[in-house]
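K.L.:
Sequence plus the predicted model coming up.
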Amino acid sequence: MTAIHQGAAGPGHQSSPPSRAGAFIKFADLDNLQVVVIHTGEQASRDAGIRATLQRAHNEAVATDNPIDPEVEPEQALYVGPTQLDDGARLYKMADRDATKRVIVHQFGNLAPEKAKRLIVALRKQAPKAELYRGNPGHNAEPWQLVDVVAFEQTLAADTTPGEAPWPDNVAPLHLVKSSPEEGPELPAGFEVRGSRLCALMTVGRGEDARQEWVPIASPVHVLAETADEQGRGYGRLLEWRDSAGRVRQWAMPVRSLVPRNGEEVFAALLDAGLPFIELSHKRRLAAYLMSCQPKRRITCVERTGWHGHAYVLPGGSIGPDAEGVILQTAGYTASDFTERGTLAGWQQGVAGLAVGNSRLCFALSLAFAAPLLSLVGMEGGGFHLKGESTDGKTTVMKVAASVYGHPDRYAQTWRATGNAIEGIASRRNDALLCLDELGELDGREAGQTAYMLANGQGKGRSKQDGELRERKAWRLLFLSTGELSLEDHAASAGKSTQAGMEVRTIQIPSDTGHHGAFEWLHGMDGGRSFADALKINSEAHHGVAFRTYAQALTQTMDEQRERLRAEIKQLAAELTPKGAGNQVGRAINRFALVAAAGELATRLGVTGWPEGEAIRAVRVCLKAWLAERGHLGNQEDAATLMQVRGFVFAHQFTRFADWFDSSHRPANMVGFRKVESDGVSFFVLPQGWLEITKGRDPKRAAILCLEAGYLLTGKDKKRLQRQVRLPGMGKGMRVYVLGERVLGDEGDGLEDE
């Protein structure tokens, strides 16, 4: 960007500039001053044509030492759009910056404070001796007070006095809250910022030597806003400070944290987050300062990430139209796992592009995009577990999914944690994907319970010291797990069993594709290891930007996307559900359909760069792999019941069943009779024996399942599960369960070949 209008120096202007305090400039007087006027804001970019024309004319005039006549619309000097003040952008050099005495900024439309600060920093670099003003045509321009605020912030970074504040090349990071920076932070009585220290007015000395002095208590900590949740609870303060490296840090601190142990956790959190100095002997003064600050700004706080209205709340800020009004509040300062690096185009080419033709990769990325949709479409949480041999690429698949949200190594977690720690991690992944590597690192005794907790979205109930129940941590998320064992096998190795509905909540997909481990297509690379290394390098270079692009697009069209997604999920679930599927399979397929719909939505929104239908194809492949490993379409409890009946009969057909024709073969613990005839073998199970065979199950339900599977033979009355039979050695007839030969050698509820 180049300043394209500069007035000629008028006579009598060799003296020093006027004092900032109370100094005003009239636009009508611009012809007598060397002034650059900048128009900036939302509407400025539409005048780009005028800007280019005047820029060219001005540069030519300066080159011939013949500046443009200042009377020709001097206020149309430079137009700067908000995007030209994004983080990292730079102004072009002014044509004659050394001669510039004044710079007036005309804010034409909205301009965020952080962008205004960047403009000030850039102008200070180019014209360090110029006075900076702000005003509108037809009115007096007055000194821009935001300049002093920026100078103060730069002073804190350099740890010098205000008069010696440098103007470094790096622009201050974005502020989460758009407070009133021009007015400066309001400090309560008895506290002042002096140089690089926050000071308190304290009485020093005793008796006749007692006097009031300003005593340093900490590096400057500013209270930008007061926070509270929508129910008027959870009050806090939004704090801001600079760490020793000059980076802006912010933390929404619950005021209740100042109570336990005299606020020790608060001070520890501040120091851990880089606050350069706290005078430990005056911690109570610092606590009093934080408590007594009463900022005018009010912000809604939430205790977990995810959706809040039309804003998606993150640890480092929020995304969407409602982003300014909500912030994440945590008990301690927490660095954001949702980091951003690289470009969307780089991620599409180096990460998402390599997922094309690779079902597990494409599925995992679609799963990452599905997690934020749970609350939109009203679905419950759950997870998928990639099971396979070590070094087959399943961890790479998981980290590729993590790259949607942040750095793959920092965003992804491991199962090696206690249940309490995993609760904390889950609450930081609300409405997002939770990645957990190596299930084997979790204690097998906790495996089933922990996975069930994650899927149900609620932590353990705990009591306070007075016996009252604490508020449970809650979340709604999808998780992606990896391991060499299945969840059921890992729990069984510790002598525990998983609950019957666990397989619906944690769906197990074999990671091996039958080609190159977890990959089918290597995109021209010479091996699976090279392919995995390329994914790792690319995801570290480009991550986090995909989620922000996705979330930003969702916040703009949430209402219309909600209804469309529900219809798509219903249609996809109907297409994916095989004939004869039980209720549990149907519920699991609903989640597969959600993943497919999410992947296609991300493609429509321009995030993935995939061809249409790629996500659906990947979901079909993974669904087929799950069903093949599961081995049946019925409910897991029903399949286990049939397996129990078949297993007992097969294992004990000669030891627990008496021979129908051999009266000498009568086991003491017999459960029935075994009858061998020319057309096959039959088992006549006594009522007491049936109770033993179906121990732990509903005996009537077990009989019905055996009938449906073709194991149980009925008499003339098809409605009766038992038959009236005269047994050998028993005078009168008895009602028994009759099992046919099929119970020995048929799966009963197997999958149909496709």
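P.N.:
Structure's in. What do you need?
K.L.:
contacts and neighbour counts: CA atoms only from here.
P.N.:
Noted.
K.L.:
other SSEs contacting the top helix by length along the chain?
P.N.:
Counting residues, the longest helix found in the chain (DSSP state H) is helix 583-604. Judged by 3 or more CA pairs under 8 Å, 6 or more residues apart in numbering; DSSP states H and E, the packing partners of helix 583-604 are helix 359-370, helix 502-505, helix 558-576, helix 614-630.
K.L.:
angle of the longest one against helix 583-604?
P.N.:
Using axes from the mean of the first three to the mean of the last three CA atoms, to 10 degrees, the direction of helix 558-576 lies 130 degrees away from that of helix 583-604.
K.L.:
tell me which residues of the helix or strand containing residue 313 are tucked away?
P.N.:
Using DSSP states H and E, residue 313 sits in strand 311-314. Buried residues in strand 311-314, counted by 16 or more other CA atoms under 10 Å: 311, 312, 313, 314.
K.L.:
and here's the other structure:
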Amino acid sequence: MNIDEHNEKAFEEILQLAKDNDIAAEDAELKYLDSEYPRFKDASDKKGGTSGFIKILSDEDGRIHWIIAKSYHEALGEVIWRSDGLHSLSTEQQEEKLDELKKLQSQRDEQLQLQLAENRLALGELLKTLTSASEQHPYLIKKQVSSHGILMRGNELVVPLREYEGDLITAQRIWPDGTKRFFKDCGKKGACYVIPGDNSTILIGEGFATIASCSEATGYTCIMAIDCGNLIEVAKSVRSKTNAPIVIVADNDKYKEKNAGVEAAKKAAKLVSGAIFIPEFQDETTEPTDANDLALLEGTTELKRQLEPVITHARMGIPKGYFFANGWLCQKRETEKGEYVAQISSALYPVASSRDKFNEEWGLVLKFADLDQHEHVFALPRSALVKDPSAVLEPLASRGLQYDPTESKALIGFISTVQPIGRARSVSQTGWYGDVFVLPDEAIGASSETVIYQSMSGAPAGYEQSGTLAEWQQEISSHCVGNSRLILMVAAAFAGPLLELDQSLESGGFHIRSESSRGKTTALRLCKSVWGSADKLVTWRATSNGLEGVAFAHNDSVLVIDELGQMADDNPTEAAATVYMVANGSSKQRANRSGGAAKLRTWRLIFVSAGEVSLSNLMRQGGRQVRAGQEVRFIDIPADAGKGLGLFEELHGYPDAASFAEVLNTNSKTYYGTAARAFLAQVASDKVGFAHKLKVLMAEFLRLVPEGADGQIKRSANRFALVAAAGELASDVTGWPEGESLRGVKVCFDAWLAERGEGSHESSQAIEAVKGQLLKWGESRFGQNPNGPTWGIKTDQDFWVYPESFKTDLCHGLDHRNVAKVLHEKGYLPSSAAVNKRIQGEKTRRVYPISGSILGSSEPEPEPVYDEVPYTV
């Protein structure tokens, strides 16, 4: 036989050769599927698959000379068949002939591709002339689906089929009776039709009606793959271009000899790490198979119900062996005795992987229900997985997750390996993140991605909720009307989020001071109720490190702190530093584990405080003087409103201030946390609009400030203006009358200004420092027989102070030159420098002759009693 003779039994011989070499199964047959090569069942295909295939080389006349049979299961090997003519040649001649045949095959492939391109180009021109399909087409009416953008030619529906996100390949024609044909000689491998939707999840099915029903049931992007033979190609193409979860919607061909639909769907799902959906039917008398059949028989709602858990599972990226059943997370395990199922924990659903704005600090967003069926959504930092198991288990258990302690290793294994498709942006601090305000349990505002609070230290306290907004308005905010200090405190609670709207605004706070119980703590509790529970207030007695963490957790909100006086008693030096730290908005600089500088924690907030001592007294007890910037950030307001009712001016029908305060205290512990969220929703929906209104309202308040006021007064007035404007902007939430916040805050501003004076801080501070020292030590440090070190001589009307005592004792840390200048300007010294005075019985000495009239100026603040006399030799 020469090389040109055709061997008609070539296919039979190659298949038998494959069987003889355990490549093909004994019952294998060659099948001409919609693939490049004839396929067959290989020796490892236990469920009727077609993993085996053959490749052919033939001459110009189509006579076969070389065939190779192999399988996608490469371990089975391969066999080669040669024609008798090819066998008759020498080895060298065979190689030359094979090269010739391969070149010929390559030319054929090129010609085929050119012909396909021409046919597809012509088809594309034809499609341009077609109109949109009518929703009244008999096929669409029969299938009860919309047209979803397909075309129509005469009475035929035309479905354009393209590569996924690529060029046109072919088109399917659908007759009114459901008959389907393709346009000739265009091919169809990898062709699909996309019904666009929410592309966070993608569903792939066979026919148009199937994916149309899925689209209408779910709203997700749905893709038609034509048939089960093309399902794998389309799924692979989709996966190459997206990481979105994929659900393969199977045609359940169980009424046929071979369930090709389910088998192909399973293979496709495995290849793309997707999930598979197989519809289930209550009535199978009509032998239904696909998702459209389910929608027709039992409704789109039922189709959606069956699809949802499969889609959810696909989005979770559940590791192999784990699954959910009857409200539990379970795991399949195999032992020598067989397979069994272990219950690990109550159902713990992975929602998304989280990461911060730098794509660091990755975490896992988990959702589960506690025993009361209250749903928890919790972001667990993945860094917890490298710590002790308790770092993972404790926060879950504390939120109500049930788990078998003997299965804790399996639970942590699940959390460590699960890879949900969803993404969330994690934030480790409450406050604004773009247009979203992040709270420990929710993010308020619109965002292109999910934003969630995530922290190793857990959710901070202070953001709880109880009661309704209407109850809070009736039982708390309505009682503030007519009470300036209450208006100030509650309005301040709304000011924190507004700092974001104007970057020139500074953090800072207000301190309500009185020497006795006059309702100070009541006012603080009302302020706290805007954001959360007022049952327990943070106190200044906490360590500076503790308050640093609390301040960080109240970023862009309000920090309420009580008992300033107690901290002053415990450690006045630390107290002064802590007050400055809170107002300054930055933590202490520390070293990290490697010895470098740790990242500073910063915050931006409004704080309110109460206590028996002022900031100036506190700072002096700590050995410091109040600087002008500190005074501006810590505004000291007298608690007494001057109506004989302590802090109150209006009792709203209650018999006395004590009864009124008791009711307010009780109400603040019952109704809380709703007002801030309502206000945040308003601001987040229109930050630009609120920024404009804030500017206008602040300007309205600042017009009330005395003309020519000192610069420090104007800076302080700016914070009063911020709070007044915040109260007005929150009037829809508080229910206050228009202008009530402006009025109440102005009363507090006037009280602060009257007590402070309209001069500069430095001038007031200089006079108060000297006056305080003279009042305290005037009798014991001056005269002929002083009780302790001598500061100078006291005449009938004046204090003649020695220069060294003036610098070290009277000025007490202040610049003595500036103090002397101020005293001279105010008329308490004849000159800003020491002068010569003759002292009886002594020679002339240089002294500062301070007029005794200084003691009659405005009453000084009560000064602390030092344990030791502040005297420097």
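P.N.:
That came through, no problem. Keep in mind that what you see is a predicted model, and the values were worked out from it rather than measured.
K.L.:
Now the TM-score, please.
P.N.:
The TM-score (TM-score structural alignment, normalised by the length of structure 1) is 0.67; 585 aligned residues with a CA RMSD of 4.4 Å.
K.L.:
possible to save the helices and strands packed on helix 583-604 of structure 1 as a markdown table with distance to residue 729 of structure 1 and mean neighbour count?
P.N.:
Below are those laid out as a markdown table (distance: least, CA to CA, whole Å; neighbours: other CA atoms under 10 Å):
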| stretch | distance to residue 729 of structure 1 | mean neighbour count |
| --- | --- | --- |
| helix 359-370 | 61 | 28 |
| helix 502-505 | 47 | 22 |
| helix 558-576 | 55 | 15 |
| helix 614-630 | 44 | 19 |
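K.L.:
And these: which comes nearest residue 277 of structure 1?
P.N.:
helix 359-370 (40.7 Å; CA to CA).
K.L.:
Including distance to residue 726 of structure 1, could the helices and strands packed on helix 583-604 of structure 1 go into TSV?
P.N.:
Compiled in TSV, those are given as follows (distance: least, CA to CA, whole Å):
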stretch	distance to residue 726 of structure 1
helix 359-370	58
helix 502-505	44
helix 558-576	49
helix 614-630	41
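K.L.:
And these: which comes nearest residue 228 of structure 1?
P.N.:
Once these are compared by CA to CA, helix 558-576 is nearest, at 25.5 Å.
K.L.:
Determine the angle, from 0 to 180 degrees, between that closest one and helix 614-630.
P.N.:
Using the same axes, to 10 degrees: helix 558-576 of structure 1 against helix 614-630 is 40 degrees.
K.L.:
still on that earlier bit, average distance between the strand holding residue 313 of structure 1 and structure 2?
P.N.:
On superposition with structure 2, the mean distance recorded for strand 311-314 of structure 1 (mean CA distance after the TM-score superposition for structure 1) is 0.9 Å.
K.L.:
equivalent range in structure 1 for the lengthiest helix in structure 2?
P.N.:
Looking across structure 2 with DSSP H, the single longest helix is helix 91-128. Per TM-score structural alignment, helix 91-128 of structure 2 has no counterpart in structure 1.
K.L.:
Distance from the chain centre to that helix, please.
P.N.:
54 Å (CA atoms, centre = their mean, to the nearest Å).
K.L.:
list the helices and strands it packs on?
P.N.:
Using 3+ CA pairs under 8 Å, 6+ apart: helix 91-128 of structure 2 touches strand 52-58, strand 168-174.
K.L.:
Could you tell me where the last one falls in structure 1?
P.N.:
Strand 168-174 of structure 2 lines up with nothing in structure 1 when matched by TM-score structural alignment.
K.L.:
The first one too?
P.N.:
Following TM-score structural alignment, the aligned partner range for strand 52-58 of structure 2 in structure 1 is empty.
K.L.:
immediately after that strand, which helix or strand?
P.N.:
Next element after strand 52-58 of structure 2 (DSSP H and E): strand 64-71.
K.L.:
Stretch 532-541 of structure 1 vs structure 2, mean deviation?
P.N.:
Looks like 4.5 Å for stretch 532-541 of structure 1 (mean CA distance after the TM-score superposition for structure 1).
K.L.:
Okay, buried residues for that stretch please.
P.N.:
Under the neighbour-count rule (16+ other CA under 10 Å), stretch 532-541 of structure 1 has 532, 534, 535, 536, 538, 539, 540, 541 buried.
K.L.:
Show me the contact partners of that stretch.
P.N.:
341-342, 346-347, 350-351, 354, 393, 396, 399-400, 403, 407-408 (CA atoms under 8 Å, 6 or more residues apart in numbering).
K.L.:
and with 6 Å instead?
P.N.:
342, 350, 351, 403 (CA atoms under 6 Å, 6 or more residues apart in numbering).
K.L.:
Now the residue nearest the centre of structure 1. Nearest residue, chain neighbours left out?
P.N.:
The centroid of structure 1 falls nearest to residue 432 when counting by CA atoms, centre = their mean (4.2 Å). Closest residue to residue 432 of structure 1 apart from its sequence neighbours, by CA to CA, 6 or more residues apart in numbering: residue 371 at 4.9 Å.
K.L.:
Repeat that for residue 352 of structure 2.
P.N.:
Here the residue nearest residue 352 of structure 2, using CA to CA, 6+ apart, is residue 422, at 4.2 Å.
K.L.:
Share the number of residues neighbouring the counterpart of that neighbour in structure 1, please.
P.N.:
Taking TM-score structural alignment, residue 422 of structure 2 has residue 297 as its aligned residue in structure 1. Residues contacting residue 297 of structure 1 under the criterion other CA atoms under 10 Å number 16.
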